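In: no FASTA, just this:
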């Protein structure tokens, strides 16, 4: 594979006519690219579009940022000295970082695109590109980030409520979601019907669920990856 940096003059700057009104989406746009000219151009593009931007020359510098877990998205170049873009993606995936990643490439490299998407990238854009095109992708990435973070917060809330259950209530819960009738649960646990009924009521109250169907829906959310990348294999190094 040719590791030489492509000609960055292919970057098409933002034109005045490309500017569109900013939506209510919030978040910082992080840029990781070792080419100072590209970083500067992207900083200007993002800033005039109304979003805060932070740029980094190296992946290692970005990983050391205290703002790494803040809301936003990442514009990432694949070919960099040291830790390259794909290696950075692997590291962010390992850390379960929720930043959506927009990968930049100067070549229509299908193999790199596939590996990037497998490593969690939400978009792959080829140079040259217009400012409007890139900012449309940025806004979509920020929208995804807001959705992911909301889903993660909901999962954390459900997990905190589950932590309130006693060991016996967890046993009852497992059988409830499997559709086991109350009488059968009582027989399996050696408890009375009314004891299990009270435990069911306590479970619903602690989890703030108004029905068993609602309860099952909550537990299913814990099994879902908000980013839609659960179960993916890390690309080989």
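Out: That came through fine. Everything numeric in this text was worked out from a predicted model, so none of it was measured. Numbers count the residues shown, from 1 in each chain.
In: all contacts plus neighbour counts: C-alpha atoms, from now on.
Out: Noted.
In: What is the end-to-end distance of stretch 151-171?
Out: End-to-end distance of stretch 151-171 (CA to CA, to the nearest Å): 26 Å.
In: which residue ranges form the strands in this structure?
Out: Secondary structure of the chain (DSSP state E): strands at 28-32, 53-56, 72-77, 101-105, 121-126.
In: Check which residues of the last one are buried.
Out: So that's strand 121-126. Within strand 121-126, the residues that count as buried by 16 or more other CA atoms under 10 Å are 121, 122, 123, 124, 125.
In: Tell me how far the closest residue to the last one other than its chain neighbours lies from residue 173.
Out: The one in question is residue 125. Distance criterion CA to CA, 6 or more residues apart in numbering; nearest residue to residue 125, sequence neighbours excluded, is residue 104 at 5.2 Å. Noted for residue 104: a distance of 47 Å to residue 173, by CA to CA.
In: returning to what we had before: quick check, the residue nearest to residue 125 in contact with residue 74.
Out: No. If you go by CA atoms under 8 Å, residue 104 and residue 74 don't touch, sitting 10.4 Å apart.
In: Identify the residue nearest the geometric centre of the chain.
Out: With distances taken as CA atoms, centre = their mean, residue 98 lies nearest the centre of the chain, 3.0 Å away.
In: and that one, what is it in contact with?
Out: Residues near residue 98 by CA atoms under 8 Å, 6 or more residues apart in numbering: 69, 145, 148, 149, 227.
In: ok, now residue 55?
Out: 30, 31, 32, 33, 39, 43 are the contacts of residue 55 under CA under 8 Å, 6+ apart.
In: Got another one to weigh against that:
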């Protein structure tokens, strides 16, 4: 059985303008970054894998699905890769929409080559940062999944700042039982202190709705 080898961080250029796509590819390869070109959003989506790493350069206006529509689809598919929107038109409303939808930058054609390459490097660094943050979040969520329902109840009361005596009264259990639950919570969450446990709780509340994100490669 062969194991699929992870792809290196790659720049995905999506533009129906073949001339621009090839020029962008040439520039990006000059800084030794892998590049894959696509002529449409649909073509890109046909091979999209949320485990792929890198960044996306996408034209805002293309036949079929637009760059803004692609952004929405990728967000629904839990894409972590940063998106840079490019456009030949200085359309402020479109730029605002793109940024609100999560684009890290909107670049107007034509642009300075050095500025473009610097932006690519920043996007790749942002992708790496997001994935490291994701891995850290997943560790916390996985630890939380080890807790029993009762331990989660006690966890919430601890976060509210209640003492073991107060928690026992609220949950109708003994002081010793609460203390035992607290010890198990600290052990399972691998927390050394209540402040650390509180930080984990914030992570859980922030990430719980997106628990189904596929783990990134690497």
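Out: Yep, it's here. Everything numeric in this text was worked out from a predicted model, so none of it was measured.
In: still on that earlier bit, could you export the contacts of residue 98 of structure 1 as CSV, including neighbour count and distance to residue 161 of structure 1?
Out: Compiled in CSV, the contacts of residue 98 of structure 1 are given as follows (neighbours: other CA atoms under 10 Å; distance: CA to CA, whole Å):
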residue, neighbour count, distance to residue 161 of structure 1
69, 11, 24
145, 24, 24
148, 20, 20
149, 16, 18
227, 19, 23
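In: counterpart of the residue nearest to the centre of structure 1 in structure 2?
Out: Per TM-score structural alignment, the equivalent position to residue 98 of structure 1 in structure 2 is residue 80.
In: relative orientation of the longest helix along structure 2 and strand 54-59 in degrees?
Out: In structure 2, taking DSSP state H as the definition, the longest helix is helix 113-145. Inter-element angle recorded for helix 113-145 of structure 2 and strand 54-59: 130 degrees (by axes from the mean of the first three to the mean of the last three CA atoms, to 10 degrees).
In: For residue 202 of structure 1, see how far away the residue of structure 1 most remote from its centre is.
Out: Within structure 1, residue 192 marks the point farthest from the mean C-alpha position, 45.5 Å out by CA atoms, centre = their mean. Distance of residue 192 of structure 1 to residue 202 of structure 1, computed by CA to CA: 15 Å.
In: do the same with residue 181 of structure 1
Out: According to CA to CA, residue 181 of structure 1 and residue 202 of structure 1 sit 16 Å apart.
In: more crowded one of the two?
Out: Set residue 181 of structure 1 next to residue 202 and count neighbours by other CA atoms under 10 Å: residue 202 wins out with 15 against 10.
In: what do we get in structure 2 for that one?
Out: Alignment note (TM-score structural alignment): residue 202 of structure 1 maps to residue 184 of structure 2.
In: Residue 193 of structure 1 too?
Out: If you follow residue 193 of structure 1 across to structure 2 using TM-score structural alignment, you land on residue 175.
In: Isn't that match up against residue 181?
Out: No. In this structure residue 175 of structure 2 lies outside contact range of residue 181 using CA under 8 Å: 10.0 Å.
In: who has more neighbours, these two?
Out: The neighbour count for residue 175 of structure 2 versus residue 181, taken as other CA under 10 Å, is higher for residue 181 (21 against 16).
In: what residues are up against the more buried one?
Out: For residue 181 of structure 2, the contact set (CA under 8 Å, 6+ apart) comprises 151, 154.
In: switch the cut-off to 10 Å
Out: If you count contacts by CA atoms under 10 Å, 6 or more residues apart in numbering, residue 181 of structure 2 has them with 147, 148, 150, 151, 152, 153, 154, 155, 164, 175, 187.
In: related to what we said a few turns ago, might one say that the match of residue 202 of structure 1 is in contact with residue 143?
Out: No. Using CA atoms under 10 Å, residue 184 of structure 2 is not in contact with residue 143; the gap is 11.6 Å.
In: Please enumerate the helices of structure 2.
Out: Under the criterion DSSP H, structure 2 contains helices at 18-29, 41-47, 67-76, 92-100, 113-145, 149-159, 164-171, 175-189, 194-207.
In: So which of the ones you listed is nearest residue 8 of structure 2?
Out: helix 113-145 (11.0 Å; CA to CA).
In: Give the aligned range of that closest one in structure 1.
Out: Counting by TM-score structural alignment, helix 113-145 of structure 2 sits on residues 131-163 of structure 1.
In: what's the distance between the spatially closest residue to residue 124 of structure 2 that is not a sequence neighbour and residue 33 of structure 2?
Out: In space, and not counting its chain neighbours, residue 124 of structure 2 is closest to residue 54: 5.5 Å by CA to CA, 6+ apart. Per CA to CA, residue 54 of structure 2 is found 10 Å from residue 33 of structure 2.
In: Name the residues of stretch 179-189 of structure 1 that come out as buried.
Out: Of all the residues in stretch 179-189 of structure 1, those buried under the rule 16+ other CA under 10 Å are 182, 185, 186.
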